[in-house]
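Q: Sequence and computational prediction follow.
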Amino acid sequence: MSLVSALVLSGPPGVGKSMVGWRVFDRCTDLGQDPALVDLDLMGAAWPAPPDDPHQARLKATNLAAVWSNYRAAGSRRLIIAGVVEDEGERKLLEVATGGAVVICRLEAPDDELAQRILGRGREGGADVARLVARAVELSAQLAAHDVSDYSVGTGGRTIDEVADEVLARWDKP
């Protein structure tokens, strides 16, 4: 089987992109697939954001290209990316950054579970947490309505292992 080099785990805040990404990374390591993992939020953690790119999609892609180049030089063959992909333009930026097609898996969960997970993280408080929960619900609906993913996997009521196993099993399927 030929391995598709790049998988993007997309979805709203609280859906489990980072946790599932780490577990898929572990599975790929166990399978001898020489993976690398990148969190797009960290690739764009710079302020201020330009008015025409409020979510730093261009900066994220530019930084991803440099990091992926370094990972490939170190021997990585598969790239797991945790981050939101809202439209075809952002998908194209990631394809340019990775040097080929990406497979996008949209993770989804019920709105109430997204809210519980965000609250459980304890990173945000007060009005910030309320804004993030509202954004998660809004983004979840937007991603479902304007789906640019290749497939979706539900995370609601499931263990990280169950989700990661399904994500990985479907990564290389046409």
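A: Thanks, I have it. Numbering: from 1, shown residues only.
Q: contacts and neighbour counts: CA atoms only from here.
A: Noted.
Q: residue contacts, the residue nearest in space to the middle of the chain?
A: Closest to where the C-alpha atoms of the chain average out (C-alpha atoms, centre = their mean) is residue 82, at 2.6 Å. Residues near residue 82 by C-alpha atoms under 8 Å, 6 or more residues apart in numbering: 8-10, 17-18, 21, 37-40.
Q: putting a second one here so we can go through both:
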Amino acid sequence: MTPALVLSGPPGVGKTSVGWRVFTRCTDLGQDPAFVDLDLLGAAWPAPDDDPHQSRLKAANLAVVWANYRAVGSRRLIIAGVVETSGERLHLEEATGGPVVICRLDASDDVLAQRIRDRGREGGDDLKQLVARAAELSAQLVAQDVSDFSVRTTGRDVDEIADEVLARW
């Protein structure tokens, strides 16, 4: 079984956009993929004090969704979501029933901030907090790297990034 691919990185780096493009490429290659966004699998409030990033909830939901995808014929799993710790990686491995390959997507803080502003989903203090969180998380993910490889997204189009991710997966 091919290890699941996890596209990790801070907000604005392109996890979902690259994930969709990798999914499309795998579909075109006849590889029967499935795509999951961990943010959506953990979109519940409030978060428990002992799991502030909802990593256990995301993994529990991922296990069920992946089982359903496999039941209808999916053979490759692409996941978009932030993986900050080896414990979170272990949760994903348990949920998928095997190893995961983590690709950390990187971009400069200025690029992250511009992409977040361009999305137009946040405003005011929420926007300022998300931009600050993106820069903080970007540095943290580099310092405490749990990824298998990284791919730079600054100044590149989504096709070029997806091609590199696929080649390295």
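A: Everything's here; your move. Note that this is a predicted model, so its numbers are computed, not measured.
Q: Distance check, the residue of the first structure positioned farthest from its centre against residue 9 of the first structure.
A: Going by C-alpha atoms, centre = their mean, the residue of the first structure most distant from its centre is residue 126, 25.9 Å out. Computed as C-alpha to C-alpha, to the nearest Å, the residue 126 of the first structure to residue 9 of the first structure distance reads 28 Å.
Q: For whichever residue in the first structure pairs up with residue 74 of the second structure, which non-adjacent residue is spatially closest?
A: Under the alignment (TM-score structural alignment), residue 74 of the second structure maps onto residue 76 of the first structure. Excluding the flanking residues, the one nearest residue 76 of the first structure by C-alpha to C-alpha, 6 or more residues apart in numbering is residue 34, at 4.8 Å.
Q: What's the match for that neighbour in the second structure?
A: Aligned counterpart of residue 34 of the first structure in the second structure: residue 32 (TM-score structural alignment).
Q: where along the first structure do the strands fall?
A: 6-10, 35-39, 78-82, 102-108, 151-154 (DSSP state E).
Q: what sits against residue 145 of the second structure?
A: residue 84.
Q: actually residue 3 of the second structure, not the one I typed
A: Residue 3 of the second structure neighbours (C-alpha under 8 Å, 6+ apart): 76-77, 98-101.
Q: what's the matching residue for it over in the first structure?
A: Counting by TM-score structural alignment, the partner of residue 3 of the second structure is residue 5.
Q: just wondering, since we're on that match, how far is it from residue 137 of the first structure?
A: 30 Å.
Q: which stretches of the first structure form helices?
A: Ranges of helices in the first structure, per DSSP state H, are 17-30, 40-43, 57-73, 88-98, 111-121, 126-145, 160-171.
Q: just to revisit the earlier point, look up how far residue 71 of the first structure lies from the match of residue 3 of the second structure.
A: Going from residue 5 of the first structure to residue 71 of the first structure by C-alpha to C-alpha gives 12 Å.
Q: now residue 55 of the first structure
A: Distance from residue 55 of the first structure to residue 71 of the first structure, by C-alpha to C-alpha: 24 Å.
Q: Of the two, give the one with the bigger neighbour count.
A: Neighbour count, other C-alpha atoms under 10 Å: between residue 55 of the first structure and residue 71, residue 71 has more, with 18 against 15.
Q: For the more buried one, which residues are in contact?
A: residue 36.
Q: circling back to that earlier point, among the contacts of residue 82 of the first structure, which one lies nearest to residue 161 of the first structure?
A: residue 21 (10.9 Å; C-alpha to C-alpha).
Q: What does that closest one correspond to in the second structure?
A: Residue 21 of the first structure maps onto residue 19 in the second structure, by TM-score structural alignment.
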